[in-house]
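1. Return atomic coordinates for the entry below.
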Amino acid sequence: MSEPRKILSLQPSTKTPEEREAEALALLTLAIGRKQCVRWTYNEVDMEAAPQAVYLKKESLYCDAVVTHRNGVKSKELKLGSFRLSGLKGIKLSENGSELWPDIQLSDGRYGVIIAAWGQT
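-> Here you go, the predicted structure:
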């Protein structure tokens, strides 16, 4: 006899966007404190990044981070990017350490209210 055919289904996330954002905030704060990279998916791209700061701007949470790998390939050029926490999916700690981005200016007004940053946790 043959086995019954397996049916795959998409299950909606049981967590609200606010719960996912809160989990991302906690993990990013931990990663910054430990000077550790994180892995996430953002706009359908798998990334490894070194978080530098988490901040509140215009009622939304953001993370400035340096992406070190995209889809498993080392980034050709390192640069600081801004990522809205509500867009981060599958965030988890990486085994790789991170370094401070030398050109970050936390006193810049664009950061709004800083929640966690290098040297502040």
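
2. contacts, neighbours, all on C-alpha from now
-> Noted.

3. Run through the residues that contact residue 53.
-> Taking Cα atoms under 8 Å, 6 or more residues apart in numbering, we find residue 53 in contact with 32, 63, 64, 65, 114, 115, 116, 117, 118.

4. May I ask which helix or strand encompasses the second one?
-> This means residue 63. For residue 63, the enclosing helix or strand under DSSP states H and E is strand 60-70.

5. Can you list the buried residues in that strand?
-> Across strand 60-70, burial judged by 16 or more other Cα atoms under 10 Å covers 61, 62, 63, 64, 65, 66, 67, 68, 69, 70.

6. rewinding a little: need the contacts of residue 53 in JSON lines with distance to residue 75, can you?
-> Below are these laid out as JSON lines (distance: Cα to Cα, whole Å):
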{"residue": "32", "distance to residue 75": "20"}
{"residue": "63", "distance to residue 75": "18"}
{"residue": "64", "distance to residue 75": "16"}
{"residue": "65", "distance to residue 75": "13"}
{"residue": "114", "distance to residue 75": "27"}
{"residue": "115", "distance to residue 75": "27"}
{"residue": "116", "distance to residue 75": "25"}
{"residue": "117", "distance to residue 75": "23"}
{"residue": "118", "distance to residue 75": "22"}
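
7. Proceed likewise with the subsequent sequence, for comparison:
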Amino acid sequence: MPASSTPGSVPSNANALLLQAIALRQCVTAVYNRMHVKLAPHILFTRHDDVFVDAVTLQRDGQPPKEIKLGTFKLAGLKDIVVIDEGFRPDAVFNPHDIKYEGVTLFVVEPN
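-> As a prediction, the model looks like this:
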């Protein structure tokens, strides 16, 4: 059974769900800005005392994106997070050594 939260809520265990997804290289589904998204989360980090995840968007409202890119999602904006049984490989668009992650990384996906 997938880990999830109450519909429409920011789960108190959002950090734990994303840590699990990153560690196991599992995709997550969530609602972000009222859109259903499927994400491949690559890194959890902080900025100005808020927690963010950089992830590759695999689907937005059931459709694949026009281009593969890394997006930044504020954890407080992700609702209905569910870790799903779909793996991913770290994408080449992700650079774990990017200066924006220096000193603020909470957890990062292991490279291939």
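
8. if we can go back for a sec, average offset of the strand holding residue 63 of structure 1 relative to structure 2?
-> Superposing on structure 2 and averaging over aligned pairs (mean Cα distance after the TM-score superposition for structure 1), strand 60-70 of structure 1 comes out at 0.4 Å.

9. so where is the helix or strand just after that strand in structure 2?
-> Per DSSP H and E, the first helix or strand lying C-terminal to strand 60-70 of structure 1 is strand 73-74. The alignment of strand 73-74 of structure 1 onto structure 2 (TM-score structural alignment) covers residues 63-64.

10. Residue 26 of structure 2 maps to what in structure 1?
-> So, by TM-score structural alignment, residue 26 of structure 2 is matched to residue 36.

11. again with residue 92 of structure 2
-> Checking TM-score structural alignment: residue 92 of structure 2 goes with residue 102.

12. can you tell me what part of structure 2 the strand ranked longest in structure 1 aligns to?
-> Using DSSP state E, we find that the single longest strand of structure 1 is strand 45-57. Per TM-score structural alignment, the counterpart of strand 45-57 of structure 1 in structure 2 is residues 35-47.

13. Superpose on structure 1 and give me the mean offset of the matching stretch.
-> Mean deviation for stretch 35-47 of structure 2: 0.4 Å (mean Cα distance after the TM-score superposition for structure 1).

14. how far out from the middle of the chain is that stretch?
-> 2 Å (Cα atoms, centre = their mean, to the nearest Å).

15. and what of stretch 103-117 of structure 1?
-> Mean C-alpha position of stretch 103-117 of structure 1 versus that of the full chain (Cα atoms, centre = their mean) differs by 16 Å.

16. Go through that stretch and flag the buried ones.
-> For stretch 103-117 of structure 1, by 16+ other Cα under 10 Å, it's 106, 111, 114, 115, 116, 117.

17. can you check stretch 39-59 of structure 1 too?
-> For stretch 39-59 of structure 1, by 16+ other Cα under 10 Å, it's 39-42, 46-56.
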